[in-house]
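1. Can you look at this prediction? I've put the sequence above it.
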Amino acid sequence: MRRSDFSYDLPPELIAQTPAGQRSGSRLLDVGLDGDAPLADLRMTDLPDLLDPRDLLIFNDTRVIPARLFGRKPTGGRVQMLVERVLGEHEMLAQIGASKTPKPGGTILIDLPDGRIAELVMIGRDDDLFHLRLSSGGTVMQLLDTAGRLPLPPYITHSPGSEDAERYQTLFAAKPGAVAAPTAGLHFDDALLQRLRERGLRIETLTLHVGAGTFQPMRVDDLSEHRMHAERYEIPPALADAIAQTRANGGRVVAVGTTVARALESAATAPGIVAVGEGETRLFITPGYRFRIVDRLVTNFHLPESTLLMLVSAFAGYERIFDAYRHAVAQRYRFFSYGDAMLLTRAEPAHPTE
C-alpha cells in the first residue's frame, strides 16, 4: 500500500480546537468488527457497558513537558525549538526553526524571566534533530519549566492557555517526557474511571514518551521506505502479569491509545506475553501486521496519510476504518487531539493459533 491510500477529505471546521466541556463528554463511535454491522454513535460514558468485567484497560502515564522554546542567536536572529528528547541533565535533542540553523559550536540564547540568559551550544545532528548542550542556566528540565511552553499540535491554532495546561494532560500523567499527549486518555475522568472499576475491569499503566515525530508527515509514498521516529517506552512487571492473567481468564487487552498499542506490540515476545523493562521502538504498523497483545483499542480520529491512521487500519481493517471515517465526517464528529473517540476491535486473531 502507499501513503496516498490513506487520504480522506476532512472539512477544516471538524478539527477540534478546544476540548469537550468535560473529559468524558466526547462522542464515541463503536466501530465493532462485522463490516455489515451498523456503526454505533455513542458517548464515552457508554464505554463501561461495551467492555467485559474480565478485560484489562491500559493507559499511558507519560506527562507532556513544556517543550517549546523561543530563543535568539547572538546576532539577534529568532530561533524556535521543540525539544524532542531530554538527554540527561544538560543535553537534549530538538527540532530547530531558524532562518539559518546553527552550526556545530554555535550558540542559542534564551532570555529567562529573572533576567538571566541560558545558553545552548550546538553539538551536532541526529537525523533531523539537533543535539544541544545547556552550558548555563541550570538543567534542561529547569529551563523548560522556566521558559518552555506547552507544545500544542500544529493544527490547533490558538496559543496554549490555562485550560490547555490542564486538559492536554491525562489524569494518569505522571512521568515527564512527552512532547505530545496520548490523546485517547484525555477522555477519561474520575467518574468514568470509577464506573470502569466498579464494573470489575482492571486498570494498569505503561510509559511511552510521545515524540514530535508523531506529527511529522511522511516524506515517501511507498510505505516500505518510511522510517519511524524512535520513542522510549517502559513496561512495568505488574502490567506484564496483568496481561497474562487477563488472557488466562478469557478477558481482552484494551489499549487506550495508539501509543499504548505500539509499546505493547514492541515489547511482545509471544502472543499475550510482553517483556518487562525499558526499550526504544521504531515499530511501524501497517495493514498486514498481526497483533500479538492488543484485542481492543480506544483511539481518536487521526490525520490523513498519517502513520497512526495506518496503525488503526491494520488493527480494525482498512475498509472498515474508512467506512468509519466517512461516517464520522458525515455525522460531524470532532477530529484529532481534542476530538472524539472510537472503539475498535481487532480484525484478525493475535496469532494464527488463536
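-> Sure thing, it's come through.
2. Every contact and neighbour count from this point should use C-alpha atoms.
-> Noted.
3. Give the helix, strand or coil label for Ile321.
-> Following DSSP: H, G, I helix; E, B strand; the rest coil, Ile321 is assigned to helix.
4. go on, the one 5 residues further on?
-> Reducing the assignment to helix, strand or coil with three-state DSSP, the entry for Arg326 is helix.
5. Structure two is appended below for comparative analysis:
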Amino acid sequence: MSLEELDYELPEALIAQRPSEKRDECRLLVYNRTDGEISHHIFHDIVRYLREGDILVLNDAKVIKARLFFRKAETGAEIEVLLLRQIDENRWISLTRPAKRLKIGTELKHESGVLCARVIAVLEGGERLLELNYDGDLLRILEDIGEIPLPPYIKRKRIESDFNDDEYYQTVFAKNLCAIAAPTAGLHFTESLINELMKNGVSVKTITLRVGYGTFKPITTDNIRNHRMEQEDYFIPRKTATDINKGIATGRRIVACGTTVVRALEDSYYKSGKVKYGWSTADLFIYPGFKFKVTDALITNFHLPRSSLMAMVSAYVGLDRLKEIYRIAIEEGYRFFSYGDAMMIK
C-alpha cells in the first residue's frame, strides 16, 4: 500500500486551533458499518450509541509538560526540546529544534537554573539523546518549568492568557503522568457524561498507554509496510483484562476510545491470544489488512493525512469508505485533528 493512498486535502480553516468551549458539545459523526449510514450529532449524543453491556475502554495517560526551552551554554542561542522517551533515570531521547546546532557534547541550560542537559548521542532518525542534570523529582520540575507539548499545527502563541491548554489538553480522567501527547478522543468526555453512561449500564474501564513519538511520527516510506513504529509502553489493569476477555467470550461490545486504546488492546491480543494483564510494549503497526480481534467500535478524532493513525482507522473501516467519510466531514465543516470534532465507527 502506498503512502499516497493515505493522503487527502484539508482546508487549513478546518484545523482546530482550540477545542469546543464545552468538551461534550463538539460535533460527532457516527458511521454505521452495517448499513453505511452516516449521521451528525453533538458528542453528548453518544449516550444514544453506547448501550447497556458495552465495555468502554479509556486511556488514562496524563500529558507531561515535556516541551522545554533551553539556551546553549556556549552561545546563548535558544533551543527547543521535546522529551520523547525516558531511557533511564537521567537519559531521554528528544526532538530538538534547531537540531543541526546540537552536536555531541553540547551543553544546554534552562533559565530557571534547576535543569541542565548535555547531548550524548545523535540518533539515526536525527533525535538527540540527552543526559539531564537536576536535583529532586523530574516530573515535578517539568510541571514547574515545562510547557504542554501542543502539536505543531496548533499555531497559537506559546502562552495565551485567555486560554488554558494545561486544562483543555488533558482528559478529565487523566491519572498517570506519562504521555507526551493527549489521547485526544478522550478529550470530549466530561465527568457527568461518564457517570451518565455508567448509570445506563456501560462498563467503563481504563488502560494506560504512554503516548509517545510512535503515535505521531510521520510515515516517510513510500510503501507503508516498510514503516517502523516506535515503541510505546502500556499497562492493562487485571480487572480491565479480565472484564474484556469475558466480554469477548460472551459477545459484549468492546468500544475503544481512541487509537491508543486500540493499539494497546490489539497488541496485547496479537502477542498473547487474549488481553493480558500487566505492562508491555507496543510496536504493532496497524494498516489495511489487519484483523481486529478486540475492537468492536471505535471513538476517534479526524486524523492527519499520510499518518499511522489514518492507516489504523482505514484498516478498521476500509480506505475508500474512510476517505468518503472524511470528504463528507469536510463538506459539513467538521473541525480536524487534536482539538477538533469526533467520530464514532460502530
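-> In hand now; what should we look at? Small disclaimer: the values here were computed from a predicted structure and weren't measured.
6. do you know how far the spatially most central residue of structure 2 is from Phe70 of structure 2?
-> When C-alpha atoms, centre = their mean is applied to structure 2, the residue found nearest the centroid is Pro183 (3.8 Å). Distance, Pro183 of structure 2 to Phe70 of structure 2, by C-alpha to C-alpha, to the nearest Å: 27 Å.
7. Ok, Tyr339 of structure 2 next?
-> 27 Å.
8. Settle it for me: which of those two has more neighbours?
-> Counted by other C-alpha atoms under 10 Å, Tyr339 of structure 2 and Phe70 do not tie: Tyr339 has more neighbours, with 26 against 20.
9. which residue packs closest to the more buried one, ignoring adjacent ones?
-> Pro19 (4.5 Å; C-alpha to C-alpha, 6 or more residues apart in numbering).
10. what does Phe215 of structure 1 give?
-> Counting by C-alpha to C-alpha, 6+ apart, the nearest residue to Phe215 of structure 1 once its immediate chain neighbours are dropped is Pro153, at 7.4 Å.
11. Where does the corresponding residue of structure 2 for the one you found fall, secondary structure wise?
-> Using TM-score structural alignment, the partner of Pro153 of structure 1 in structure 2 is Pro151. Here Pro151 of structure 2, judged by DSSP states H and E, is contained in no helix and no strand.
12. ok, now Met218 of structure 1?
-> Met218 of structure 1 belongs to no helix or strand, assigned by DSSP H and E.
13. Pretty sure it sits against Glu225.
-> No. Contact criterion C-alpha atoms under 8 Å: Met218 of structure 1 and Glu225 do not qualify, at 9.9 Å.
14. Do you have the helices of structure 1 handy? List them.
-> 47-50, 140-147, 162-167, 190-199, 237-248, 258-267, 307-316, 318-330 (DSSP state H).
15. What range does stretch 294-312 of structure 1 cover in structure 2?
-> Using TM-score structural alignment, the partner range for stretch 294-312 of structure 1 is residues 295-313.
16. distance between the ends of the matching stretch?
-> First residue to last in stretch 295-313 of structure 2 (C-alpha to C-alpha) measures 12 Å.
17. swap in stretch 94-107 of structure 1?
-> Using C-alpha to C-alpha, one end of stretch 94-107 of structure 1 lies 14 Å from the other.
18. how about stretch 258-277 of structure 1: buried residues?
-> Within stretch 258-277 of structure 1, the residues that count as buried by 16 or more other C-alpha atoms under 10 Å are 258-268, 271-276.
19. Show me the contact partners of it.
-> 58-60, 182, 206-208, 210, 233-237, 240, 243-244, 247, 255, 279, 281, 283, 291-294, 297, 299, 308, 311-312, 350-351 (C-alpha atoms under 8 Å, 6 or more residues apart in numbering).
20. What about these, which are in strands?
-> Those of those mapping onto strands are 58-60, 206-208, 233-235, 255, 279, 281, 297, 299, per DSSP state E.
21. Buried among those? Make that a PyMOL selection.
-> Per 16+ other C-alpha under 10 Å, the buried members of these correspond to this PyMOL selection:
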select buried, resi 58+59+60+206+207+208+233+234+235+255+281+297+299
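22. For the ones in strands among the contacts of stretch 258-277 of structure 1, give me TSV that also has distance to Met92 of structure 1.
-> Compiled in TSV, these are given as follows (distance: C-alpha to C-alpha, whole Å):
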residue	distance to Met92 of structure 1
Ile58	29
Phe59	26
Asn60	23
Leu206	23
Thr207	19
Leu208	18
Tyr233	18
Glu234	20
Ile235	24
Ala255	30
Gly279	18
Thr281	19
Leu297	32
Thr299	30
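23. Now do the same for Asp222 of structure 1: its match in structure 2.
-> Match for Asp222 of structure 1 (TM-score structural alignment): Asn223.
24. Determine which two of the ones in strands among the contacts of stretch 258-277 of structure 1 are furthest apart.
-> With C-alpha to C-alpha as the measure, no two of these lie farther apart than Gly279 and Thr299, at 23.0 Å.
25. Tell me the spacing between Ala329 of structure 2 and Arg27 of structure 2.
-> Using C-alpha to C-alpha, Ala329 of structure 2 is found at 10 Å from Arg27 of structure 2.
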